[in-house]
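Enquirer: all I have is the shape, not the residue letters:
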């Protein structure tokens, strides 16, 4: 009898998770209530609270369930594959395929979990770390077997790979008419392998009120998050009246979206030094360095961009996103010039490289600024190694 009861309870919990996944994916966590989830599941509200502390715990548990399932399935997928390159390719394929076959999960993972600071303190995050360790073990195994270089920090490579995959999925969510394709695995691997394969032997004082408001909002969003930042607090920090804020911005959301528009425009305009370098590979290295320096020079903006903007579906409807796209297209120009002069491999897929670059940046910035902000890390050394890895991914070696 006790066994039957345990099975029934497990079934109820799984049913709650599945129904919540559909509702939250379609509407967002803020627009779904516990009562709606209970009604769809066919249980009382109290039953949900028997299994989950609150709505946030329920949503985080959806991600936890998926990462546990993915971890177990991945073990079966990799069984019998001995060669590290094949294992790496298989894991990337599996990770992207899982997002395709579990349609609702990517939205919940990227928009509701990764964008929420509380997620990283939840037990679900440990399931994510356990899953990520599989990729690291593949890379380290490749080093032991001599297939991968022993002078590369494989934890850094792992960040780049997961960043590239997240970016690939995120772009598919942002543009549903152009979903990511599993056939792109070869293009992704063609960028990763050159990085890791063993080579063959051969805020100052400001009197402008609008600027003070923007700087105060950037600081407030970075420290407290968008949802916990109010116009009154921003006005107080900027040393202006609350009404003054509304003279410049209609509401808090308009202020949020103005920040990336301003910062990416500033960064875009400051990048002219990249084009003072003549060779495409040196231009690419200079661009990557310039981009990564944002973590050091604009940490508050990058935190806000990662958590409150990039994982916000409405960001992709703004003028700020168009400016960001123009900025990213500088990479297209550099790689095209490299293909013309022969310094960049003709087979390099530009879009996949941008996924690797910008997605990897996101993961590194997340670790440096949010997950382990107090940890002593030689960021400049990691930055230099990242530049070497990314340029190695595209360079032509006859």
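Expert: All right, it came through fine. What you see is a predicted model; the values in this text were computed from it and never measured.

Enquirer: from here on, just use CA atoms for contacts and neighbour counts.
Expert: Fine.

Enquirer: could you pull out the helices for the stretch 251-398 of the chain?
Expert: 252-269, 280-297, 299-304, 319-328, 330-341, 350-366, 379-394 (DSSP state H, counting those that start in this stretch).

Enquirer: quick one, the last one and helix 330-341 angle?
Expert: With axes from the mean of the first three to the mean of the last three Cα atoms, to 10 degrees applied, the angle from helix 379-394 to helix 330-341 works out at 50 degrees.

Enquirer: how far away from the center of its chain is stretch 209-224?
Expert: 23 Å (Cα atoms, centre = their mean, to the nearest Å).

Enquirer: next, the buried residues of that stretch.
Expert: Residues 209-210, 212-222 are the ones in stretch 209-224 that count as buried (16 or more other Cα atoms under 10 Å).

Enquirer: next step: those residues restricted to helices.
Expert: 209-210, 212-222 (DSSP state H).

Enquirer: looking at the residues you listed, which is nearest residue 141?
Expert: Comparing these against residue 141 with Cα to Cα places residue 222 closest, at 38.1 Å.

Enquirer: just to check, the closest one is in contact with residue 259?
Expert: No: between residue 222 and residue 259 there is no contact under Cα atoms under 8 Å: 11.6 Å.

Enquirer: which neighbours do these two have in common?
Expert: residue 301 (Cα atoms under 8 Å, 6 or more residues apart in numbering).

Enquirer: count the residues that sit near residue 327.
Expert: 17 (other Cα atoms under 10 Å).

Enquirer: one more: the one 10 residues further on?
Expert: Residue 337 has 16 neighbours, counted by other Cα under 10 Å.

Enquirer: presented hereafter is structure B, for comparison with structure A:
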């Protein structure tokens, strides 16, 4: 069976100028039962994001999600055990997407400080283009005390390894400070960016989330940079 090819433009990063610019990307999807299952599962996940972002967990129903996804109620249970399983599968799927795309954006970029600039831009870009997921993760799941006891929370904790790798690379290069705990440095980056996204969501997404990304990058880098030895 012949493959189906999809083309789309995806923001990339120009290494020399440190700016976002479009490049042409191509993905090849093989037709068949497996691809149909993947596509259907993704449509259910997206429908769940849209429903859960507008209603709390208790109010949202499987029937609403199925209707939005264009499938029968029973189809949902072919992919997820129950509503809770579907709910907590969302950040796992979106984090995999985030990590995969971030790896592509970081490819070819040299230097830890340049990678931090790219990470800041992509983090904000990701949530700017996924506001419903942002509301679900940052305004509902993260403030739920039971969330920290889930396997999903453990997965999200492990997924910040990309930030740690950049910081370790910077320490090896001698450009990231080593006089502070690396976990503190990680919290500095992620805490700042998550706060920016939360504020943007609470303000009704009325301004460009990426407007000050260069300033934010520079402030973070100024705090992360290694202090030169005194002469």
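Expert: That came through fine. Everything numeric in this text was worked out from a predicted model, so none of it was measured.

Enquirer: who are the packing partners of the longest helix anywhere in structure 2?
Expert: The longest helix of structure 2 (DSSP H) is helix 83-106. Packing partners of helix 83-106 of structure 2 (3 or more Cα pairs under 8 Å, 6 or more residues apart in numbering; DSSP states H and E): helix 33-52, helix 112-128, helix 151-158.

Enquirer: the helix or strand just after the second one corresponds to what range in structure 1?
Expert: Okay, so that is helix 112-128 of structure 2. Counting by DSSP states H and E, the element after helix 112-128 of structure 2 in chain order, helix or strand, is helix 131-136. Under TM-score structural alignment, the match for helix 131-136 of structure 2 in structure 1 covers residues 103-108.

Enquirer: residues contacting the matching stretch, please?
Expert: By Cα under 8 Å, 6+ apart, stretch 103-108 of structure 1 touches 21-22, 24-26, 59, 63, 66, 99, 169, 173.

Enquirer: tell me which residues in that stretch are buried?
Expert: 104-108.

Enquirer: what does residue 19 of structure 2 correspond to in structure 1?
Expert: So, by TM-score structural alignment, residue 19 of structure 2 is left unmatched.

Enquirer: mind listing what residue 19 of structure 2 touches?
Expert: residue 13.

Enquirer: center of structure 2, which residue is that?
Expert: Centroid-nearest residue in structure 2: residue 98, 3.9 Å away (criterion: Cα atoms, centre = their mean).

Enquirer: circling back to that earlier point, tell me which of the helices and strands packed on helix 83-106 of structure 2 sits nearest to residue 23 of structure 2.
Expert: Here helix 112-128 is closest among those (Cα to Cα), at 15.0 Å.

Enquirer: centre of the chain to that closest one, how far?
Expert: Centroid displacement of helix 112-128 of structure 2 relative to its chain, using Cα atoms, centre = their mean, is 10 Å.

Enquirer: list the residues that contact residue 51 of structure 2.
Expert: 60, 64-65.

Enquirer: counterpart of the residue nearest to the centre of structure 2 in structure 1?
Expert: By TM-score structural alignment, residue 98 of structure 2 lines up with residue 70.

Enquirer: its match and residue 248 of structure 1, how far apart?
Expert: For residue 70 of structure 1, the distance to residue 248 of structure 1 (Cα to Cα, to the nearest Å) stands at 47 Å.

Enquirer: same question, residue 224 of structure 1
Expert: From residue 224 of structure 1 to residue 248 of structure 1 the distance is 22 Å (Cα to Cα).

Enquirer: check residue 195 of structure 1 too.
Expert: From residue 195 of structure 1 to residue 248 of structure 1 the distance is 47 Å (Cα to Cα).

Enquirer: more neighbours, the two?
Expert: More neighbours surround residue 195 than the other of residue 195 of structure 1 and residue 248, with 23 against 14 (other Cα under 10 Å).

Enquirer: tell me the one of the contacts of stretch 103-108 of structure 1 nearest residue 118 of structure 1?
Expert: residue 59 (11.6 Å).

Enquirer: so what's the residue in structure 2 that the closest one lines up against closest to, chain neighbours aside?
Expert: Using TM-score structural alignment as the criterion, residue 59 of structure 1 maps onto residue 87 of structure 2. Closest residue to residue 87 of structure 2 apart from its sequence neighbours, by Cα to Cα, 6 or more residues apart in numbering: residue 48 at 7.3 Å.

Enquirer: the one you found contacts residue 89, correct?
Expert: No: shown here, residue 48 of structure 2 and residue 89 do not form a contact pair, counting by Cα under 8 Å, at 9.9 Å.

Enquirer: quick one: which of those two has more around it?
Expert: residue 48 (26 against 16).

Enquirer: which residues are in contact with that one?
Expert: Counted by Cα under 8 Å, 6+ apart, residue 48 of structure 2 has contacts 65, 86-87, 90.

Enquirer: how about residue 196 of structure 2?
Expert: Per Cα under 8 Å, 6+ apart, neighbours of residue 196 of structure 2: residue 209.

Enquirer: how far away from the center of its chain is the helix or strand where it lies?
Expert: For residue 196 of structure 2, the element it lies in under DSSP H and E is helix 182-202. Centre-to-centre, helix 182-202 of structure 2 and its host chain are 13 Å apart (Cα atoms, centre = their mean).

Enquirer: ok, average deviation of it from structure 1?
Expert: Aligned to structure 1 and superposed, helix 182-202 of structure 2 gives a mean residue distance of 1.0 Å (mean Cα distance after the TM-score superposition for structure 1).
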